[in-house]
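>>> Sequence first, then the predicted structure, then my questions.
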Amino acid sequence: MSAATELRPARLRFRDVVRVGGAGLRARPTRVFLSALGIAIGIAAMIAVVGISTSSREQLNQQLDALGTNLLTVGPGQDLFGDDAQLPAESIGMIGQIGPVSGVTATGLLPDTAVYRNDLMPSGETNSIAVLATDLQLLDTVGATVAGGAFLDAATAQYPAVVLGAETADRLGVGAAGPAQLVYLGGHWFTVIGVLAPAPLAPELDTAALVGWPVAESLLGFDGFPTTVYTRSDENSVEDVQAVLAATANPEAPHEVDVARPSDALVAQQAADSTLNALLLGLGAVALLVGGVGVANTMVISVLERRAEIGLRRSLGATRGQVRLQFVCEALLLSALGGCGGVLTGIAVTAGYASVQGWPTVVPVWAMAGGVGATLVIGALAGLYPAIRAARLAPTEALATP
């Protein structure tokens, strides 16, 4: 065997590299913890933002799947002079003649009618509650439900009976529907027969008091003109129906009709939330960068403190490459520790927030893998310079360090 072969340095196995790198971290637990914490905060912020955003989007998708995206609303717009227009009383029946339309209903606003908890309330304290005459098919068409009591039917719509929206019941202090539960509406006592659950696709119902169409005309002076018409159509024909609704509702003045798709408002709200999430994601990236600087600082100080150790290793035969690999491994382990802790923290934050909001917990796999991958890249970059600096130390120079 030649002398050159005998002096060839032994190759470090992967397990040995990890063991040596881990020993360097265990020697300085407090500093390692603080550096890993900086990485963890950045990763946790990124994972939480992505997870909460994704969970919110999943909740919206489930909500739209349950409620449907085929609901369209028709309302009066403005005429050429900027005055409020009016839908014809026949618009409900005409819209119902559209082929793909599977359901149509309407509400009519009683602008000069207010509802109070009792007849002793000052007339100005209306709590911004709208009184609406309603068609009996309202709940089926808009996808709303009754939280307590019952909705109007052919019998109760003829008499002073009222159904309160979810927010209306809270504002009036009505806890539950029942024969003994009365409110003062339009100068008459009305029995509260039901309370609605929140209606996501028709939020205007949440702050409304709903009375039957017949009693509104006979007792409250309702003129019979609808102010909002709700339609359900075939899923594949929503755009086609939307295109002809204005002309159908008011053939003489289609430009005075507003047509909307409530589900679009929910999607737009989600888009606005996504913009905010992008900002928060950027802040998380900044925190991650700060954590990377902490890793670099830790490794540089480690090199300065361990010059004697480096010199001893070099004297015993360790090559520059082995020393360099040791310090890169330490940086990677430090970053991986912070990254894994950050991912777990981000998942916990997402799960906790989603649970409070009643959302499904969804954390994309790409976000978790990307978070750990980002920490490893930052760790490698942060540890590269200290590793090169450590490898360049001559054994005699390093051992001479006091």
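Received it, and whenever you're ready, just let me know what you need. Numbers count the residues shown, from 1 in each chain.
>>> Please make it C-alpha for all contacts and neighbour counts, starting now.
OK.
>>> Spell out, range by range, the helices that occur in this protein.
Using DSSP state H, the helices of the chain run over 3-7, 14-26, 29-67, 91-96, 138-142, 166-172, 213-219, 238-249, 262-305, 307-315, 320-357, 365-392, 395-399.
>>> Once you drop chain neighbours, what's closest to the residue nearest in space to the middle of the chain?
Among the residues of the chain, the one closest to the centroid is Ser56, at 3.2 Å (CA atoms, centre = their mean). Of all residues not flanking Ser56 in the chain, Trp359 sits nearest, at 6.7 Å (CA to CA, 6 or more residues apart in numbering).
>>> list the contacts for that neighbour?
55-56, 58-59 (CA atoms under 8 Å, 6 or more residues apart in numbering).
>>> Name the member of these with the most neighbours.
In terms of neighbour count, Ser55 stands highest of the contacts of Trp359 at 24 neighbours, by other CA atoms under 10 Å.
>>> got a list of what that residue touches?
Taking CA under 8 Å, 6+ apart, one finds 354, 359-363 in contact with Ser55.
>>> can you name the two of the residues you listed that are farthest apart?
Trp359 and Val363 (12.1 Å; CA to CA).
>>> Select, out of the helices of the chain, the one closest to Gly186.
helix 213-219 (8.7 Å).
>>> which residues sit against that closest one?
Residues contacting helix 213-219 (CA under 8 Å, 6+ apart): 133-135, 157-160, 222-224.
>>> Return the distance of Ala48 relative to Gly284.
9 Å (CA to CA, to the nearest Å).
>>> The two: who's more crowded?
Ala48 (29 against 21).
>>> show me the contacts for the residue nearest to the more buried one when sequence neighbours are not counted.
Sequence neighbours aside, Gly346 is the residue nearest to Ala48 in space, at 4.6 Å (criterion: CA to CA, 6+ apart). Counting by CA under 8 Å, 6+ apart, Gly346 touches 43-48, 51.
>>> List just the nearest of these to Val295.
Nearest member of the contacts of Gly346 to Val295, counting by CA to CA, is Ile43, at 14.1 Å.
>>> what's around Thr105, how many residues?
For Thr105, the neighbour count with other CA under 10 Å is 24.
>>> I meant to write Pro9 there.
Neighbours of Pro9 under the rule other CA under 10 Å: 12.
>>> Run a quick check on it versus Gln322, I expect a contact.
No. At 9.7 Å, Pro9 does not count as touching Gln322 under the criterion of CA atoms under 8 Å.
>>> ranges for the strands of the stretch 51-200 of the chain?
71-76, 101-109, 115-116, 130-134, 146-149, 161-164, 182-185, 188-196 (DSSP state E, counting those that start in this stretch).
>>> Below is structure B, check it against A:
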Amino acid sequence: MKPIDAPRRLKASRLGPRDILHVGSAGLRGRPVRVILSALGIAIGIATMIAVVGISASSKAQLLRQLDALGTNMLIAKPGEAMFGQGDVELPEDAPDRVARIPGVQSVGATGDVKRSIRRTEKIPTGDNGGITVKAATDGLLTTLRATVTRGTWLNPATAAYPAVVLGDVAAQRLGITEPGRQVWLDDQYFTVTGILGPLPLAPEIERSALVGWSAAERYLAFDGHPTSVYERSADAAVGQVRDLLARTVDSENPQNVAVGDPSAALQAKAATEGAFSTLLLGLGGIALLVGGVGVANTMIISVLERRHEIGLRRSLGATRGQIRIQFVTESLMLSGLGGLAGIGLGSAATAVYAASGALPWVVPLWAVTGGFAATLVIGTVAGLYPAVRAARLSPTLALHAT
């Protein structure tokens, strides 16, 4: 008698990637409103994080662009504080010529304070000068500062010897001068405005000044000829060497009386610390992202409760617990992924609007996009694990009977 073969145990069929996506998206397609509301929390969190990082990166890129244009190779020598309070310190009259002889120095410019008042007309009281200072300027100042004359012309050997003045942009605004050719009252006579400078981030004191030629200041304004600021621009490789020699060159007998400064240091520090305040906003975005993750988990738990009949039917037809888990984890991942993509788009758009309004370069770091999207996937996985395990543990008989 032929023995009866033992029944073979049936193996569950494997789900391919296409099948996983199909069953995972079924719940999303059936409840679009709930999907949108759940994904909104994730989208807000990611949009906040992308916008904060993008705005910070755009501002920093603008600062670095300014530094590239203005250069970090300019130093300023000014009078320091005298030891033991021995009166005011004055730089030598030939300080600009001395600085020009330092190896590596490419250009030198100087200004000297002139204790005179400038007003729109002689009818205005003497003390009402709008905070504008009068300075004598050398011909090389424009080149050294890399300044631009937005209207008119800079001082030349002819105008520098006569009652002519060039205004910084802030000084021009305060005096109400918009075009060259107008006259302003300086000390006890009229000076003709020959030019108006553009903004100078590295020399804000020049923006609020009225600049007169060196010889004209000596002739008409009793200027003593001592510079109060000597600006020099050197080759990038020689900045350190020039810094070491600058004070001793300006005043070899008392170098301690000369203060050497780097006007670009403030912009460099600002660029280095740009985004420090954004850490708080990033934390708020992270909290919003976690809240969105809790919303996704809540949505998935409710989905499991509402779809017990579907789960029981699939289990009775041969679906394994692993396949049920994969279905709900995939659904959670897709829900979070949709929110992440929407958040990336919203955050990038917010950064673009901010950059366009402030004439900044639009920068959204790649690490922020990839990191933010990866965070949504991690949150989606964590949020979907418990609902997926709970769905897989449902008994097919009880699930079908419950409905």
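Looks like it arrived, so ask away. Keep in mind that what you see is a predicted model, and the values were worked out from it rather than measured.
>>> ok so, going back, any chance of JSON lines for the contacts of Ser55 of structure 1, columns distance to Leu172 of structure 1?
Formatted as JSON lines, the contacts of Ser55 of structure 1 follow (distance: CA to CA, whole Å):
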{"residue": "Ala354", "distance to Leu172 of structure 1": "31"}
{"residue": "Trp359", "distance to Leu172 of structure 1": "29"}
{"residue": "Pro360", "distance to Leu172 of structure 1": "33"}
{"residue": "Thr361", "distance to Leu172 of structure 1": "35"}
{"residue": "Val362", "distance to Leu172 of structure 1": "38"}
{"residue": "Val363", "distance to Leu172 of structure 1": "41"}
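>>> just to revisit the earlier point, the residue nearest to Ser56 of structure 1 pairs with which position in structure 2?
Trp359 of structure 1 maps onto Leu360 in structure 2, with residues paired by TM-score structural alignment.
>>> now its match: how far from Gln66 of structure 2?
Per CA to CA, Leu360 of structure 2 is found 11 Å from Gln66 of structure 2.
>>> Next: Leu75 of structure 2.
17 Å.
>>> who's more crowded, those two?
Set Leu75 of structure 2 next to Gln66 and count neighbours by other CA under 10 Å: Leu75 wins out with 20 against 15.
>>> Quick check: nearest residue in space to that one, chain neighbours excluded?
Nearest to Leu75 of structure 2 is Asp262, by CA to CA, 6+ apart, at 4.9 Å.
>>> Wait, that neighbour touches Ile76, no?
Yes. Shown here, Asp262 of structure 2 and Ile76 form a contact pair, counting by CA under 8 Å, at 6.4 Å.
>>> For those two, indicate the residue with more neighbours.
Taking other CA under 10 Å, Asp262 of structure 2 and Ile76 do not tie; Ile76 has more neighbours (23 against 15).
>>> so what corresponds to that one in structure 1?
Aligned partner of Ile76 of structure 2 by TM-score structural alignment: Thr73.
>>> so who does the closest residue in space to Met83 of structure 2 that isn't next to it in sequence touch?
Counting by CA to CA, 6+ apart, Asn257 is the residue found nearest to Met83 of structure 2 once chain neighbours are left out, at 7.7 Å. Neighbour list for Asn257 of structure 2: 79-83, 89, 251 [criterion: CA under 8 Å, 6+ apart].
>>> how about a cut-off of 7 Å?
Contact analysis of Asn257 of structure 2 by CA atoms under 7 Å, 6 or more residues apart in numbering lists 79-82, 89.
>>> What is the burial count for Arg31 of structure 1?
16.
>>> try Pro387 of structure 2
Neighbourhood size, Pro387 of structure 2 [other CA under 10 Å]: 24.
>>> I'd like the distance between the closest residue to it other than its chain neighbours and Thr192 of structure 2.
Spatial nearest neighbour of Pro387 of structure 2, excluding adjacent residues (CA to CA, 6+ apart): Ile301 at 5.1 Å. In this view, Ile301 of structure 2 and Thr192 of structure 2 are 80 Å apart by CA to CA.
>>> cool, Leu313 of structure 2 as well?
93 Å.
>>> Check Ala359 of structure 2 too.
Taking CA to CA, one finds Ala359 of structure 2 at 34 Å from Thr192 of structure 2.
>>> And those two? Which one has more around it.
Thr192 (18 against 11).
>>> Looks like that one contacts Trp185 (just checking).
No. Using CA atoms under 7 Å, Thr192 of structure 2 makes no contact with Trp185, being 9.0 Å away.
>>> rewinding a little: turn the contacts of helix 213-219 of structure 1 into CSV, including neighbour count and distance to Ala4 of structure 1.
CSV is the format used below for these (neighbours: other CA atoms under 10 Å; distance: CA to CA, whole Å):
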residue, neighbour count, distance to Ala4 of structure 1
Ala133, 29, 100
Thr134, 23, 97
Asp135, 23, 98
Ala157, 22, 103
Gln158, 18, 107
Tyr159, 19, 107
Pro160, 20, 106
Phe222, 21, 106
Asp223, 13, 107
Gly224, 18, 105
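>>> Looking at those, spot the one nearest Glu235 of structure 1.
Asp135 (23.2 Å).
>>> residue in structure 2 matching that closest one?
For Asp135 of structure 1, the aligned residue in structure 2 is Thr138 (criterion: TM-score structural alignment).
>>> wait, what's in contact with its match?
Counted by CA under 7 Å, 6+ apart, Thr138 of structure 2 has contacts 109-111, 213-214.
>>> now, the most widely separated pair of the residues you listed?
Farthest pair in those, by CA to CA: Gly109 and Gly213, 12.0 Å.
>>> how many other residues sit next to Gly187 of structure 1?
Neighbours of Gly187 of structure 1 (other CA under 10 Å): 14.
>>> can you tell me which residue in structure 2 aligns to it?
Match for Gly187 of structure 1 (TM-score structural alignment): Asp188.
>>> excluding its backbone neighbours, what's nearest its match?
Glu122 is the one closest to Asp188 of structure 2 (CA to CA, 6+ apart), at 7.9 Å.
>>> So that neighbour is in contact with Trp185, correct?
Yes. If you go by CA under 7 Å, Glu122 of structure 2 and Trp185 touch, sitting 5.7 Å apart.
>>> that older thread, can I get the helices of structure 1 in a markdown table including distance to Ala114 of structure 1?
Converted to a markdown table, the helices of structure 1 look like this (distance: least, CA to CA, whole Å):
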| stretch | distance to Ala114 of structure 1 |
| --- | --- |
| helix 3-7 | 98 |
| helix 14-26 | 72 |
| helix 29-67 | 30 |
| helix 91-96 | 25 |
| helix 138-142 | 21 |
| helix 166-172 | 12 |
| helix 213-219 | 13 |
| helix 238-249 | 28 |
| helix 262-305 | 26 |
| helix 307-315 | 83 |
| helix 320-357 | 33 |
| helix 365-392 | 52 |
| helix 395-399 | 88 |
